[in-house]
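Novice: Take this sequence and fold it.
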Amino acid sequence: MGRKAQKNDSLPGSLDMLVLRTLSRRDLHGYGIVQYIQQSSDNELLVEEGSLYPALQRLELNGWIDGVWGVTSNNRRARIYKITAAGRKQLA
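Specialist: Have a look, this model is predicted:
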């Protein structure tokens, strides 16, 4: 019989698309991106920091997102990411 999909199974590039989709809704810092993906998937999709931050760097190098230093709602300094026009084209 077929193998049941594990929570950590994914297609190549799917994390990048999840991040772009998340940032198309609102600008967020890394931890906020993780929380949004997990909450919106009812904890079916678990994103680890070891995967997220390389993906954010890759997306920024491709010009699909921009990251700027800012202050979060709890007054902590964090890099806030937003999707660019080129990133929106990737979602189309």
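
Novice: okay, CA-based contacts and neighbour counts for the rest of this
Specialist: Will do.

Novice: The protein: helices as residue ranges?
Specialist: Here the chain has its helices, by DSSP state H, at 14-25, 30-40, 49-61, 85-91.

Novice: Could you check the angle the second one makes with helix 14-25?
Specialist: Using axes from the mean of the first three to the mean of the last three C-alpha atoms, to 10 degrees, the direction of helix 30-40 lies 100 degrees away from that of helix 14-25.

Novice: follow-up on the earlier one: could you redo the helices of the chain as CSV and give each row mean neighbour count and distance to Ala78?
Specialist: Putting those into CSV (neighbours: other C-alpha atoms under 10 Å; distance: least, C-alpha to C-alpha, whole Å) gives the following:
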stretch, mean neighbour count, distance to Ala78
helix 14-25, 17, 15
helix 30-40, 16, 8
helix 49-61, 14, 13
helix 85-91, 13, 21
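
Novice: to compare against the first, here's another:
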Amino acid sequence: MTGMTELLKGALEGVVLAHIAQGETYGYEITQYLTALGFDEIVEGTVYTVLLRLEKKGLLAVARRKSPLGPQRKFYTLNEAGKAYLAAFWEKWQFLATTMTHIQEGKA
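Specialist: Down below sits the predicted model:
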């Protein structure tokens, strides 16, 4: 869906963390995942910026390994801090989603 970039910016960290929580992955694979979900406007550079930010926050375990297709890749998994951050993200998301639904339905 087009026009989602601005709305997704605030949630992108959570979406990326949720994907990493499913198992070890790397940047390009995350970009493909987002594209498959329909977030066509998300470019690879944006994903790498998010990954760097998450890494600096201490939320990811990072392993560098040689790729069969070329140079080394960074592979990401969630550490305990990342799991806690993701749980807090989903709590905030649930509050926001519920509130927005109430607003849309004229109940707020």
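
Novice: Could you get me the TM-score between them?
Specialist: Between these two chains, after superposing, the TM-score reads 0.77 (TM-score structural alignment, normalised by the length of the first structure); 84 aligned residues with a C-alpha RMSD of 1.8 Å.

Novice: and the helices of the first structure as a markdown table, adding distance to Gln6 of the first structure?
Specialist: Formatted as a markdown table, these follow (distance: least, C-alpha to C-alpha, whole Å):
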| stretch | distance to Gln6 of the first structure |
| --- | --- |
| helix 14-25 | 15 |
| helix 30-40 | 15 |
| helix 49-61 | 16 |
| helix 85-91 | 25 |
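
Novice: For Gly27 of the second structure, list the residues it contacts.
Specialist: By C-alpha atoms under 8 Å, 6 or more residues apart in numbering, the contact list for Gly27 of the second structure reads Glu44, Val47, Tyr48, Leu51, Lys74, Phe75.

Novice: Any chance of JSON lines for those residues, columns distance to Leu8 of the second structure?
Specialist: Shown next, in JSON lines, are the contacts of Gly27 of the second structure (distance: C-alpha to C-alpha, whole Å):
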{"residue": "Glu44", "distance to Leu8 of the second structure": "15"}
{"residue": "Val47", "distance to Leu8 of the second structure": "12"}
{"residue": "Tyr48", "distance to Leu8 of the second structure": "15"}
{"residue": "Leu51", "distance to Leu8 of the second structure": "15"}
{"residue": "Lys74", "distance to Leu8 of the second structure": "24"}
{"residue": "Phe75", "distance to Leu8 of the second structure": "23"}
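
Novice: returning to what we had before: of the helices of the first structure, which is nearest Val71 of the first structure?
Specialist: Closest approach to Val71 of the first structure among the helices of the first structure is made by helix 30-40 (12.7 Å; C-alpha to C-alpha).

Novice: Quick check: which of the helices of the first structure is nearest to Gly70 of the first structure?
Specialist: Judging the helices of the first structure by C-alpha to C-alpha, what sits closest to Gly70 of the first structure is helix 30-40, at 12.2 Å.

Novice: what inclination does that closest one have with respect to helix 49-61?
Specialist: 110 degrees.

Novice: ok, the spatially most central residue of the first structure - contacts?
Specialist: A centroid search over the first structure (C-alpha atoms, centre = their mean) returns Val19, at 2.6 Å, as the residue closest to the centre. The neighbourhood of Val19 of the first structure, defined by C-alpha under 8 Å, 6+ apart, consists of Ile33, Leu56.
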